[in-house]
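> Can you look at this prediction? I've put the sequence above it.
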Amino acid sequence: MKETRTPATPSAPPRARRPGGRSARVRTAVLQAATELIAERGYGTFSVAEVAARAGVADSSIYRRWGTLEALLMDAVVSRLTEHSPMPDTGSLDGDLRSFAAKVAEDVTGPDGLALLRTVVTALATGPDGESARDRFLAIRSEQLQGMLERARARGEDAPDVLEVLDGILAPIYVRVLFGVVPLAPDYIDDLVDHMLARRPG
C-alpha cells in the first residue's frame, strides 16, 4: 500500500521582537508610579512595594533593575526633567532659547515639578545616588543643549556655551521654584534670555 504523505503545514515565522518590548513598558510604568508618589507624598515617604503595586509589577522587578528605592527615584526625577522636555528647533537661536526657557518653566511649575526638584536636593544631601542623578541630569541636559547650540552656530549665529545657558536660564528658574518665588511670568522668562544674549560680544 502506497503511503500518503500529508503536506506539512508551514511553520509561522518567528515573531519579531518589538523595540523595547516588555522591559520598556515596565520601566515606563514604574517611573510613572514613582513620579506620582513623589508628587503626592514627597521624598522618603513610600516604599518599593507601594511603587510596585501602583505600577502593577513585582517588587523583584524593581530591585533587579534599580537595586534601591533611592536609585529608582533618581531615575524617575532625571527622566521626568529631561526626557519630557525635548530641545526646540525653531530655526533661530533666539526662538530656540525662548522656547526652551518657557518649557523648562512650565515643567518645573507643573503638578510634580517642585516635588521632583526637592527630591534631587534632598537626595544630594543623603548619599551617592543623589550625586549620580545630578551628574546624569547635567550630562543629558548638556548634550541636549549642545545639539541646539551647534545648530545655531551652523546657521552662523553667535551661540553661548552650555554653561552660560545653565547659569543664565536653568539656575534662576530652579532657584525661584525651590524658594517659592512663583508663578514665573512670561516677561521674567523672556528677560532671562534677553540678559544672556545681551552679554554676547558684538
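Yes, it's here.

> C-alpha only now, for contacts and for neighbours.
OK.

> Now do the same contact list for I62.
Shown in contact with I62 (Cα atoms under 8 Å, 6 or more residues apart in numbering): 30, 48, 52, 72.

> what residues are up against R200?
158, 160.

> In which helix or strand does it reside?
In the assignment (DSSP states H and E), R200 maps to no helix and no strand.

> Could you report the distance from it to T28?
Taking Cα to Cα, to the nearest Å as the measure, R200 falls 41 Å from T28.

> take the one below as the second:
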Amino acid sequence: MPTEPLAKRPGGRSARVQAAVYQALTDLAGERDVTRLTIPAVAERAGVNPTTIYRRWGTLQALLAEVAVARGTDAPPSSSGDLRTDLEAYAVRTLADLTRPGGIAFFRAEVSPDIDERRSGLRECLQRATAGLDMVLEASRGRGETPPPAERLLDQIVAPLYFRVVFSVPDTDEAYARALVADLFSGTWHSAVELH
C-alpha cells in the first residue's frame, strides 16, 4: 500500500537552523572580537554540528555577510518636519548601526571581494544607505524645500562615518555625527535654500 508523502512543515528544520546560527553569530559578535570567532564556536552556541555551517555557508566570512544583509538597519523614524533634525537622526542611526556589536565586521564581510565577486554587497549597502536618505529628502521636498542632493549627503555625512568607524578613529560619537550635519548647514549649500 503506497504511503502518502509527509507534508513539509512551514519553515521546517532548515529555517530553525538558520535562525539559530544567525542568533548565535550575532550574540557572539556582541561578546567578543569578531576576528576571533570560529565556525565551531558559532555551531556550539547554535546547537548544530559545524559541518552544517560549513556545508551551507562555507566560510565564516560568507556567514557574516549573509547575517549582515539579514540584519539590515532599523526602520527610520517618521519625519520630524525639520530637515536638519531628520538628517541628524539619520546620521546618529547610521553610526549606531555601524558601532553596534559586530557592526563593522558584518559590513566588511558583506563587501569583501572574496565572497562578493559581483559586488552585490556594495550595492546593497549603498541601497540601504540611500533608502534612508531618500525618505528624509522626500519628506523635505514634500514641505516645499530644496534639500541637497543625496550624493552630497553621502559625501558629507555617510562617507566620513564609515571611514572613521572602519579605521577606529577616536571620538566618533553622536556629537561627531551631529557635527557633520551642522557642517553641511553652515556650508555654501544652505545659501540658496530656506532652512528652518
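It's in. Since this is a predicted model, take the numbers as computed values, not measurements.

> Please enumerate the helices of structure 2.
12-31, 39-46, 50-57, 60-71, 83-99, 103-110, 120-142, 150-153, 159-166, 174-186 (DSSP state H).

> Can you give me the neighbour number for the aligned partner of E145 of structure 2 in structure 1?
Using TM-score structural alignment, the partner of E145 of structure 2 in structure 1 is E157. Using other Cα atoms under 10 Å, E157 of structure 1 has 14 other residues around it.

> show me the contacts for the nearest residue to E157 of structure 1 once chain neighbours are set aside.
What sits nearest to E157 of structure 1 in space, not counting adjacent residues and going by Cα to Cα, 6 or more residues apart in numbering, is L93, at 7.1 Å. Applying Cα under 8 Å, 6+ apart, we find L93 of structure 1 in contact with 149, 152, 157, 159.

> Pull the contacting residues for the last one.
Okay, so that is A159 of structure 1. Shown in contact with A159 of structure 1 (Cα under 8 Å, 6+ apart): 93, 149-150, 152-153.

> among those residues, which ones are buried?
Among the contacts of A159 of structure 1, the ones that count as buried by 16 or more other Cα atoms under 10 Å are 93, 149-150, 152.

> Stretch 96-109 of structure 1 maps to which residues in structure 2?
Counting by TM-score structural alignment, stretch 96-109 of structure 1 falls onto residues 86-99 of structure 2.

> post-alignment, the matching stretch versus structure 1, mean distance?
Compared with structure 1 after fitting, stretch 86-99 of structure 2 has a mean deviation of 1.7 Å; criterion: mean Cα distance after the TM-score superposition for structure 1.

> picking up where we left off before, now compare the contacts of L93 of structure 1 and name the two farthest from each other.
Maximum pairwise distance among those (Cα to Cα): 9.0 Å, between L149 and E157.

> Spatially, what comes nearest to whatever residue of structure 2 lines up with L184 of structure 1 if we skip its sequence neighbours?
In structure 2, the residue paired with L184 of structure 1 is T172, using TM-score structural alignment. If the residues on either side of it in the chain are set aside, T172 of structure 2 comes closest to R164, at 6.6 Å by Cα to Cα, 6+ apart.

> same thing with V181 of structure 2?
In space, and not counting its chain neighbours, V181 of structure 2 is closest to E88: 6.1 Å by Cα to Cα, 6+ apart.

> Quick one: residues contacting the one you found.
Contacts here follow Cα under 8 Å, 6+ apart; on that basis E88 of structure 2 touches 177-178, 181.

> That one and R16 of structure 2, how far apart?
Distance check for E88 of structure 2 against R16 of structure 2: by Cα to Cα, it reads 38 Å.
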